[in-house]
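> heads up, no residue letters with this:
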């Protein structure tokens, strides 16, 4: 079956990134917008494309063509038209499973599902689906349009043809599917939260300011974003959820630093609330000057 129409369940940072990437490569995309912040999805995607236009990476006409390939809806009945379904919602087991069960009833029986979970193995989520053998794990790494590696995982019962369909889709997006054995957290999420958590402990202990830690980590390893910017862009509440799930699986090496809890309790969740480790404006850019991030907590 030729894949032409992509359905993406979830319009957060991950879902938007996959939508933009897929539309750029010629797919027709339906992005299902449900939950807090979903109304900003069209604006956020257009902002991302505007940055490419500003850098002469694409023309205004090309941007409009890409935007016209993305349809936004909250009506799950639209899933009946999908050739491939990508789940990109928050990492809560029952939320994902119930949404996929609904999609299972509405989609054609041959349609393959992609699970993008950072912490939940494919075999756990597949239980209860009539097409459990057509669920393939593909962990896209934000910012999706810039990161070429995708963590590919699947259970022993996963249909081989389904795996090949997902591999071809990933390749058409211009990315490399890297096989990872099923485990909670895979590779990127576990290493990411470890870096963020250790940086947060350093900040809590008063070893250095947020900007000092950010600068040292970025300059040491040639990174575009340091641990605090990554946390703010991902959402500190999401990072905390990952840490707590990993702590249950692997023990206290993933125990969240106190400042992570404090920021979430205060509603300082990062870019989406304009306050986190740093301050952010409407365009997702630093609103505070270096040296004015969270220094004393």
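That came through fine. Since we're looking at a predicted model, the values are computed, not measured.
> can we go C-alpha only for contacts and neighbour counts from here?
OK.
> what's the closest residue in space to residue 37 that isn't next to it in sequence in contact with, if anything?
Sequence neighbours aside, residue 12 is the residue nearest to residue 37 in space, at 7.6 Å (criterion: CA to CA, 6 or more residues apart in numbering). Counting by CA atoms under 8 Å, 6 or more residues apart in numbering, residue 12 touches 37-38, 41, 88-89.
> List just the nearest of those residues to residue 164.
residue 88 (20.2 Å; CA to CA).
> Included below, for side-by-side comparison, is a second structure:
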């Protein structure tokens, strides 16, 4: 199976743009819906630059003009009407996600699939506000999407088995590997990744070792490609804090966010996207 002919993405930030990029390279026409004209223009510029880099690196045999012609950005959810798959990729806030999903559900065909890119919010919880929970599931992509090899396919209790099969095939068509996870707090990847990341932050807070040495312990000792603190910088400290708070609420004290994490987020040090987190970052 190939990817759907037309795919919608709600939210054109780093994750949404990455998801759109992946589907365009796989041959889909993609429409990205943003909240207003300024956000849509920023998403368009982000996507075009990302696609241009793929062409320059030779990761696609299609030209830039052909790829760019398959990408549109809109502000009206009505643009999603012809999409066979719509993926919500707005910030990790339940109300924002429900609003985006309900807008999409009102305009797409009844057979269209809806997916959320949430990394921690319950699929069943989100599905409770939809009229077709059988056509809804989680597609949890990882940052940076174009080069990441994993997608979590997260199933709710109402998700149709045939939709799960389709989702696995779509992920394979993107050149990625799907794992199927039952809806549970943090799914598989966030639960494991956050547990390691929070412990690394506690170690840094306690002065056990430097950030670089804590990361080196996992990179060299356990063959992790990137250490937990650098990973947190790449994901975004605010994103990791939000997931930790949700896991703390649902799974208990072992996921309580360290004070150091809260302090850095409060000070606006969110990782690579702000230039500073546990490391100093430069765009150069």
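Looks like it arrived, so ask away. Computed from a predicted structure; not experimentally measured.
> coming back round to it: can you add secondary structure and distance to residue 206 of the first structure and give the contacts of residue 12 of the first structure back as JSON lines?
Listed next are these as JSON lines, based on DSSP: H, G, I helix; E, B strand; the rest coil; distance: CA to CA, whole Å:
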{"residue": "37", "secondary structure": "coil", "distance to residue 206 of the first structure": "34"}
{"residue": "38", "secondary structure": "helix", "distance to residue 206 of the first structure": "37"}
{"residue": "41", "secondary structure": "helix", "distance to residue 206 of the first structure": "37"}
{"residue": "88", "secondary structure": "coil", "distance to residue 206 of the first structure": "36"}
{"residue": "89", "secondary structure": "coil", "distance to residue 206 of the first structure": "35"}
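> Show me the helices in the second structure, by range?
With helices called from DSSP state H, the second structure shows them at 14-25, 37-57, 64-69, 94-107, 123-127, 161-173, 189-205, 211-221, 228-235, 237-251, 259-266.
> and of these, who's closest to residue 181 of the second structure?
helix 189-205 (9.5 Å).
> And the closest one, what's buried?
189-191, 194-195, 197-205 (16 or more other CA atoms under 10 Å).
> To what extent does it diverge from the first structure after superposition?
Taken against the first structure, helix 189-205 of the second structure registers an average deviation of 1.1 Å after superposition, with mean CA distance after the TM-score superposition for the first structure.
> That helix aligns to what range in the first structure?
Residues 188-204 of the first structure are matched to helix 189-205 of the second structure when aligned by TM-score structural alignment.
> The matching stretch: how far from the chain's middle?
17 Å (CA atoms, centre = their mean, to the nearest Å).
> same deal with stretch 40-50 of the second structure?
On CA atoms, centre = their mean, the centre of stretch 40-50 of the second structure falls 17 Å from the chain's centre.
> quick one: that stretch to the first structure mean distance?
Averaged out, stretch 40-50 of the second structure is 4.3 Å away (mean CA distance after the TM-score superposition for the first structure).
> Okay, buried residues for that stretch please.
Buried residues in stretch 40-50 of the second structure (16+ other CA under 10 Å): 40-41, 43-44, 46-48.
> same thing with stretch 161-181 of the second structure?
By 16+ other CA under 10 Å, the buried positions in stretch 161-181 of the second structure come out as 163-164, 166-178, 180.
> Pull the most distant pair out of these.
Once CA to CA is applied, those give 163 and 175 as the farthest pair, at 18.7 Å.
> ok, back up a step: now the buried residues of stretch 40-50 of the second structure as a markdown table including distance to residue 242 of the second structure?
Below are these laid out as a markdown table (distance: CA to CA, whole Å):
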| residue | distance to residue 242 of the second structure |
| --- | --- |
| 40 | 25 |
| 41 | 27 |
| 43 | 23 |
| 44 | 27 |
| 46 | 25 |
| 47 | 26 |
| 48 | 29 |
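> tell me, how many neighbours does the spatially closest residue to residue 233 of the second structure that is not a sequence neighbour end up with?
Of all residues beyond its chain neighbours, the one nearest residue 233 of the second structure is residue 271 (3.9 Å), with distances taken as CA to CA, 6+ apart. Residue 271 of the second structure has 25 neighbours, counted by other CA atoms under 10 Å.
> do residue 253 of the second structure as well
Counted with other CA under 10 Å, residue 253 of the second structure comes out at 10.
> likewise the one 5 residues further on?
Number of residues near residue 258 of the second structure (other CA under 10 Å) recorded here: 17.
> shouldn't residue 118 of the second structure be in contact with residue 96?
No: look at residue 118 of the second structure against residue 96 with CA atoms under 8 Å: they stay out of range, at 11.3 Å.
> Pick out whichever of the two has more residues nearby.
residue 118 (25 against 13).
> ok, residues contacting stretch 151-165 of the first structure?
Outside of stretch 151-165 of the first structure, the residues within contact range by CA under 8 Å, 6+ apart are 112, 122-123, 132-140, 177-182, 186-187.
> which of those count as buried?
112, 122-123, 132-140, 177, 180, 182, 186.
> Let me know the closest of the buried residues of helix 189-205 of the second structure to residue 247 of the second structure.
Nearest to residue 247 of the second structure among the buried residues of helix 189-205 of the second structure, with distances taken as CA to CA, is residue 191, at 7.7 Å.
> What is the neighbour count of the spatially closest residue to the closest one that is not a sequence neighbour?
Among residues not flanking residue 191 of the second structure along the chain, residue 185 sits closest, at 7.2 Å (CA to CA, 6+ apart). Neighbours of residue 185 of the second structure under the rule other CA under 10 Å: 20.
> Which residue is the nearest non-sequential neighbour of residue 18 of the first structure?
Distances taken as CA to CA, 6+ apart put residue 144 closest to residue 18 of the first structure, at 6.2 Å, once the chain neighbours are dropped.
> again but with residue 246 of the second structure, I slipped
residue 120 is the one closest to residue 246 of the second structure (CA to CA, 6+ apart), at 7.0 Å.
> Now do the same contact list for residue 184 of the second structure.
Counted by CA under 8 Å, 6+ apart, residue 184 of the second structure has contacts residue 122.
> ok, now the one 4 residues further on?
Each residue near residue 188 of the second structure by CA under 8 Å, 6+ apart is listed here: residue 181.
> Distance of residue 15 of the first structure relative to residue 191 of the first structure?
21 Å (CA to CA, to the nearest Å).
> Over to residue 169 of the first structure?
Counting by CA to CA, the gap from residue 169 of the first structure to residue 191 of the first structure is 26 Å.
> again with residue 221 of the first structure
14 Å.
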